[in-house]
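**Q** After the sequence you'll find the predicted model.
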Amino acid sequence: MSKVTNVEKPLVFSYEEIEAATDCFKESKKLGQGAYGSVFHGILRNQEVAVKRMKATKAKEFMVEIQVLCKAHHFNLVELIGYASCGEELFLVYEFAENRSLSDRLHEPLSKGYTPLSWVTRVQIALDAARGLEYIHDHTKQHYLHRDIKSSNILLDGSFRAKIADFGLAKLIEQGEENGVLTRIVGTFGYLAPEYMRNGHATTKSDVYSFGVVLFELITGQEAISKSRLHIPSTPERRSLISVMLSALKDATPVSIGRLRDVADPTLDNTYPSECLHKVSVLGKQCVEEDPLLRPDMKQVVFTLSHVLFNSIEWEATLAGNSQVFSRIMQGR
């Protein structure tokens, strides 16, 4: 644990504080379960927090999270508050994201009692996540690859603003490694760039590829790998969301979005500007290009999404006269 003192100082909590904050890790406090541990809601020193409980065997991921999040501070990155350790267990304490993860809110929201996300909210979430990713790629003193960008690692605060989380697999880009690093293959199937899966060659463009899949999730409401539910030829087996979107984009134009309307999330109830839907879809396609050199960087992604958000907000304002439509949009914000 001595390495912790070499980074900007997070708070150090006792095990007793962590235990009390989570009611002894009561099941009703559990927010989720991931590959690297369980996450619990808690009240710690009069503040709502999320506590990640990890086994000591995950000490490497534990240290990476601390080292990255103590050096990288941005509105669109989850804030690390502190940590604790006790015997064979390690704990990371984060700011609490009131509206859970993007995957929670996006995939089958009605079955969970959630109001579906509106189009403008989705574009804002995409832009927020893009800004967080651009920050760690280009604007931190030391640059990082995230290596596990996915909808379950994008958290939403009380205003549905997005924050990138889970930096346990993040990789420092050393000087001279701007063209990428060779690493063991980690991450989540359905989001992994092809060149990374082939040979473990990770670059910022690998993160861009994963982000493109998230854009497709925001458009369709579907998981990265799922059974197709739409009016497109499919077989019963699970298929890639990328293949679904690339098929839908074949005959789409800004004027006639064609099959994009069929793959758009039905919970949007056709309430979105067609041109903006097309632009985000095309951006997603650019992000998942087979050749990483053809993918945009996150600065370009942020620029495009900023324009789409502006246009989407303008479009939303034109609907204000239709009280029924406007009311439905505002409920999803």
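**A** Noted; the coordinates are in hand. Residues are numbered from 1 along each chain as shown.

**Q** C-alpha only now, for contacts and for neighbours.
**A** Noted.

**Q** residues near residue 317, how many?
**A** 12 (other Cα atoms under 10 Å).

**Q** ok now do the residue nearest the centre of the chain, which residues does it touch?
**A** Residue closest to the average C-alpha location in the chain (Cα atoms, centre = their mean): residue 154, at 3.0 Å. By Cα atoms under 8 Å, 6 or more residues apart in numbering, the contact set of residue 154 is 101-103, 129, 162-165.

**Q** Tell me how many other residues surround the closest residue to it other than its chain neighbours.
**A** What sits nearest to residue 154 in space, not counting adjacent residues and going by Cα to Cα, 6 or more residues apart in numbering, is residue 164, at 4.7 Å. Neighbour count for residue 164, taken as other Cα under 10 Å: 27.

**Q** My read is that residue 164 contacts residue 77, right?
**A** Yes - using Cα atoms under 8 Å, residue 164 is in contact with residue 77, at 4.7 Å.

**Q** what's the overlap in contacts for these two?
**A** residue 132.

**Q** so who does residue 272 touch?
**A** Contacts of residue 272 (Cα under 8 Å, 6+ apart): 119, 312.

**Q** mind checking the SS state of it?
**A** coil (DSSP: H, G, I helix; E, B strand; the rest coil).

**Q** what's the answer for residue 93, then?
**A** strand.

**Q** what sits against it?
**A** So residue 93 contacts 49-52, 80-83 (Cα under 8 Å, 6+ apart).

**Q** List the buried residues of stretch 195-210.
**A** 196-197, 200-210 (16 or more other Cα atoms under 10 Å).

**Q** Ok, stretch 299-316 next?
**A** 301-302, 305-306, 308-309, 311-313, 316.

**Q** can you map out the helices along this structure?
**A** 15-21, 59-69, 102-106, 119-134, 194-199, 204-220, 241-249, 260-263, 274-287, 298-318, 323-331 (DSSP state H).

**Q** Second structure follows, compare the two:
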Amino acid sequence: MEAVDIAGSSNIATKSFTLKELTNATRNFGDDCFIGKGGGSGRVYKGQLDEQVVAIKQVEPNDKKKFLVEGIMLSLLHHPNIVDLIGYCADGDHHRLLVYKYMPLGSLKDYLHDVSPGKKQLDWETRTKISLEAAKGLEYLHDKSQPPVIHRNINCSNILLDEGYQAKLSGFSLAKLGSIGGKTHVSMKLEGTIGYIAPEYVRTGELSLKSDIYSFGVVLLEIFTGKRAIENSTDGEECNLVEWANPLIKDEKFSEMADPMLQGHYPAKGLEQALIIAQMCVHEQPTNRPAIAEVVAFLTHIASGKYDSESQDVQNST
């Protein structure tokens, strides 16, 4: 196993694995090692490389560009709230794999929407912690990276959870370098996950950092309401989470929006503030959405739990 450069850049060093190494690590990509579908495309397997447990994503043969984008991006991006890329395998035209540090707690989606029997429910403190850490990962992409990085596929499947529910952004196959030199956006073919895509990107193809803010706002709504970005109603109609949430927030019906799984154990003022922040993020006009640094500041305050006397636990106040 040698250290090599993914695209010939001396600044993009990562490990190259052979197909045989990864086949052995996953018991020939056996069903018992399969752990799910990766963000965008590809099957993901749990494997063992020496003493390290890893997650190995198979990239579809026709997704060579996404393989390169994700590999290069994650080789350059290093932050506690960004998933760790260990290496890759490019064996001919049909075997392209990315190797990550294994996230033992799965994805945020596993705890909000695809909850298996016996899985621990996310309490209020854990939800605010995950929200804040995911926001810090996005802040790193937007404000610390030069040039800035637009993730372009922020959703609850692409927020992975390490030990202690530490949140890490993943799914960088659609990531794009942001505009520089005073430009406010770049023009891109429409890609992403339905329900999370900013309206201006849908209408015009114009992508900006504020497009990520919209997507993150949808995630915040999911975290605190427990609802999916797109829900299928009993009559077969699709319900958009943003369209459902906006009038309720406007009418200050915050308690009606709380995830029933919280069972009333949340601070009323904290929920109100979290939902208002989410609404700001999903504003129709991108210029009216907050910058990610502002979102981090708001969520830091909420996660601190320093509320006034009105903010007692709802369950305890009834």
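**A** Good, I have the coordinates. Bear in mind the structure is a predicted one, so any value in this text is a computation, not a measurement.

**Q** quick revisit: which one of the helices of structure 1 lies nearest to residue 8 of structure 1?
**A** Smallest distance to residue 8 of structure 1 across the helices of structure 1 (Cα to Cα): 8.3 Å, for helix 59-69.

**Q** Map residue 290 of structure 2 onto structure 1.
**A** Using TM-score structural alignment, the partner of residue 290 of structure 2 in structure 1 is residue 296.

**Q** Now do the contacts for that match.
**A** 205, 208, 286-287.

**Q** for residue 132 of structure 1, what are its contacts?
**A** Residues counted as contacts of residue 132 of structure 1 (Cα under 8 Å, 6+ apart) are 74-77, 163-164.

**Q** Map it across to structure 2 for me.
**A** That one, residue 132 of structure 1, aligns with residue 137 by TM-score structural alignment.

**Q** Residue 60 of structure 1 and residue 78 of structure 1, how far apart?
**A** 19 Å (Cα to Cα, to the nearest Å).

**Q** surely residue 35 of structure 2 meets residue 44?
**A** Yes - the criterion here is Cα under 8 Å, and residue 35 of structure 2 meets it with residue 44 at 5.8 Å.

**Q** Neighbour count: these two, which is higher?
**A** A count of neighbours by other Cα under 10 Å puts residue 44 above the other of residue 35 of structure 2 and residue 44, at 22 against 15.

**Q** Which residue in structure 1 aligns with the more buried one?
**A** Under TM-score structural alignment, residue 44 of structure 2 pairs with residue 39 in structure 1.

**Q** Check residue 79 of structure 2 too.
**A** Residue 79 of structure 2 maps onto residue 74 in structure 1, by TM-score structural alignment.

**Q** Name the nearest residue to that match, ignoring sequence neighbours.
**A** residue 132 (6.9 Å).

**Q** go on, residue 105 of structure 1?
**A** Counting by Cα to Cα, 6+ apart, the residue nearest residue 105 of structure 1 is residue 114, at 6.8 Å.

**Q** One more: residue 11 of structure 1?
**A** Per Cα to Cα, 6+ apart, closest to residue 11 of structure 1 is residue 82, 4.2 Å.

**Q** How about the contacts made by the one you found?
**A** 10-13, 92-94.

**Q** Now flag whichever of those residues is closest to residue 142 of structure 1.
**A** residue 10 (18.6 Å).

**Q** unless I'm mixing things up, the closest one is touching residue 79, no?
**A** No - with contact defined as Cα under 8 Å, residue 10 of structure 1 does not reach residue 79; the gap is 10.2 Å.

**Q** For these two, work out which one has more neighbours and name it.
**A** residue 79 (19 against 16).

**Q** From the structure, what's the count of residues near the residue nearest to residue 76 of structure 1 when sequence neighbours are not counted?
**A** Spatial nearest neighbour of residue 76 of structure 1, chain neighbours left out: residue 163 (4.2 Å); criterion: Cα to Cα, 6+ apart. A count of nearby residues for residue 163 of structure 1, using other Cα under 10 Å, gives 26.

**Q** what do we get in structure 2 for residue 163 of structure 1?
**A** Per TM-score structural alignment, residue 163 of structure 1 is aligned with residue 168.

**Q** Check the spacing between that match and residue 57 of structure 2 real quick.
**A** 16 Å.

**Q** swap in residue 126 of structure 2?
**A** Taken as Cα to Cα, the span from residue 126 of structure 2 to residue 57 of structure 2 is 27 Å.

**Q** before we move on, back to that, now, which of the buried residues of stretch 195-210 of structure 1 sits nearest residue 2 of structure 1?
**A** Nearest to residue 2 of structure 1 among the buried residues of stretch 195-210 of structure 1, with distances taken as Cα to Cα, is residue 202, at 29.2 Å.

**Q** now for that closest one: what does it line up with in structure 2?
**A** Alignment note (TM-score structural alignment): residue 202 of structure 1 maps to residue 207 of structure 2.

**Q** Done for today, thanks.
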